[in-house]
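> Build me a model from this:
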Amino acid sequence: MRSKGAITLAVLVLILGFVGCVSTSSYNSLVQTDEQVQEAWSNLQAAYQRRADLIPNLVETVQGAADFEQETLTSVTEARAKATSIQVDAGDLDNPQKLQQFQQAQSALGKSLGRLLAVSENYPKLQATQRFSDLQAQLEGTENRITVARRDYNNAVRRYNTQVRSFPTVIFAGLMGFEPKTPFEAETGADQAPDVDFGGDS
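Predicted coordinates:
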């Protein structure tokens, strides 16, 4: 009986040791992929903020160089104000509703900015100014950064969510506070940077 009890105890110790090793490994791996998601989100936010920072200069340049359509300028200014008012930190990435609000605000800003750029084509003198040309180049670069950062974020989220739902990590993930993250569900065509050509070389 004593021998059988010792064997049972040894088996239990081995099982607990195995579970401990697996849970520790799963935790460390989840921490790593979670940090990758946070870094990717930070980069995406920085890209959107850079676009928002360019808009006041763009609006000022347009106002100073032409009798521009006030409604279009107001639309861009209001959309920028709304987009920058919605803050999403790393702790909100498992909240689909909050992330959707952020996405919708950024999409609305992009559309308003697109309308401003389209109307700008009706003002050749404005397009010919050096400052406007410089803003064009900066904006185009920023839109490219947004596209890349959005793609990187979604890739990081996909890797993280796959890990969270995979066995045996799925057994421990919820208990350790690791919930699935929300991907950035952009509109059709948002995986490509928009055309911001103001009528230059064609």
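> Every contact and neighbour count from this point should use C-alpha atoms.
Will do.
> Can you name the residues in contact with stretch 162-180?
Here stretch 162-180 makes contact (CA atoms under 8 Å, 6 or more residues apart in numbering) with Val22, Ser23, Ser26, Tyr27, Leu30, Asp94, Tyr160, Asn161.
> what helix or strand is the fourth one on?
According to DSSP states H and E, Tyr27 maps onto helix 2-65.
> Let me have the contacts of stretch 162-180 in JSON lines, extended by distance to Gln70.
As requested, the contacts of stretch 162-180 are exported to JSON lines (distance: CA to CA, whole Å):
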{"residue": "Val22", "distance to Gln70": "62"}
{"residue": "Ser23", "distance to Gln70": "60"}
{"residue": "Ser26", "distance to Gln70": "56"}
{"residue": "Tyr27", "distance to Gln70": "54"}
{"residue": "Leu30", "distance to Gln70": "50"}
{"residue": "Asp94", "distance to Gln70": "39"}
{"residue": "Tyr160", "distance to Gln70": "45"}
{"residue": "Asn161", "distance to Gln70": "45"}
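> Quick check: ChimeraX command selecting the buried ones in those.
Buried residues within the contacts of stretch 162-180, by 16 or more other CA atoms under 10 Å, are selected in ChimeraX with:
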select :23,26,27,30,160,161
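> One more, please, to line up against the first structure:
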Amino acid sequence: MKYLKLSRLLLVAALVTQLGACGYGDLHRASADVDRAWLDVRHAYEADTRVAADALEVAQREPGMDHTAMDAANLAYLRANATPLDLKLAGDPQAFDQFKRTRAELTGALHRLLAEAKKHPALQGKAAIAALERNLREQDSQSQARVRYSESVTRYNTLLSQFPERVTGKLLGFDPRPQFVRTAEGVS
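Below is the predicted model of the structure:
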């Protein structure tokens, strides 16, 4: 009986010491890097969402604004913000694709709203409209955050495809992470 307990203890100790050699630590660090990069993406999108909300509020108060553009922008805003920007989203390829589509729809609707707002001189001096225009023109914070996220996902997915990390990843539930993809229209 003592011999059986001792042999089990030695087996567990041997397995624990081998975890470093099987790539678990590297996978865990790479996964944490992806999570941190996703949080940067989340913060960038949240900041852009605040700018869009302010501009929508100002534009809604303007008499004579095209209701079609306003309704489209409001609907796109609601759709884009219906998906919580949590870490689960970054690990679910279908939800991630939906997130990218709704964000692209929002960007398009905001561009159309901005074009409509330019027809109204009273809106030209509004800080919220100027901030939206600047935000849509530059998109720096989102772009930089997406690049950092994509680079960390590339490192993680590459590590996950190598031996012995591939085996460790399969056994411990490390799955590939989705990427932002550059298309002819931009990043989706």
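> before we move on, the earlier item: residues of whichever helix or strand comes after the helix holding Tyr27 of the first structure that come out buried?
Where DSSP H and E defines the elements, the next helix or strand beyond helix 2-65 of the first structure is helix 70-85. Buried residues in helix 70-85 of the first structure, counted by 16+ other CA under 10 Å: Thr72, Leu73, Ser75, Val76, Thr77, Ala79, Arg80, Ala83, Thr84.
> again with stretch 44-58 of the first structure
Leu44, Gln45, Ala46, Ala47, Tyr48, Gln49, Arg50, Arg51, Ala52, Ile55, Leu58.
> what do you get for stretch 93-106 of the second structure?
Neighbour-count burial for stretch 93-106 of the second structure [16+ other CA under 10 Å]: Phe96, Asp97, Gln98, Phe99, Lys100, Thr102, Arg103, Ala104, Glu105, Leu106.
> Stretch 157-173 of the first structure too?
By neighbour count with 16+ other CA under 10 Å, stretch 157-173 of the first structure contains the buried residues Val157, Arg158, Tyr160, Asn161, Gln163, Val164, Thr169, Val170, Phe172, Ala173.
> against the second structure, where does it fall?
Mapping stretch 157-173 of the first structure onto the second structure (TM-score structural alignment) gives residues 153-169.
> how close does Pro84 of the second structure sit to Gly173 of the second structure?
23 Å (CA to CA, to the nearest Å).
> no wait, Ala145 of the second structure
From Ala145 of the second structure to Gly173 of the second structure the distance is 26 Å (CA to CA).
> and if you look at Tyr156 of the second structure?
14 Å.
> one step back: ok, of the buried residues of stretch 157-173 of the first structure, which one's closest to Leu12 of the first structure?
Closest approach to Leu12 of the first structure among these (CA to CA): Phe172, at 19.3 Å.
> Contacts only, for Gly91 of the second structure.
Asp175, Pro176, Arg177, Pro178.
> The same query, at a cut-off of 10 Å, please.
Counting by CA atoms under 10 Å, 6 or more residues apart in numbering, Gly91 of the second structure touches Val34, Asp35, Asp175, Pro176, Arg177, Pro178, Gln179.
> In the first structure, which of the residues you listed still touch?
Using both residues aligned by TM-score structural alignment, their matches' CA atoms under 10 Å, the first structure keeps these contacts from the contacts of Gly91 of the second structure: Asp175, Pro176, Arg177, Pro178, Gln179.
> Return a PyMOL selection command for the buried portion of those.
The PyMOL selection below is limited to those of these classed as buried (16+ other CA under 10 Å):
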select buried, resi 176+177+178+179
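> What is the nearest of the kept ones among the contacts of Gly91 of the second structure to Pro121 of the second structure?
Gln179 (41.0 Å).
> So that closest one sits against Phe99, correct?
No: contact criterion CA atoms under 10 Å: Gln179 of the second structure and Phe99 do not qualify, at 12.0 Å.
> Quick check: the counterpart of Ala81 of the first structure in the second structure vs Ala52 of the second structure, distance?
With TM-score structural alignment as the criterion, Ala81 of the first structure lines up with Leu78 in the second structure. Here the criterion is CA to CA. By it, Leu78 of the second structure lies 11 Å from Ala52 of the second structure.
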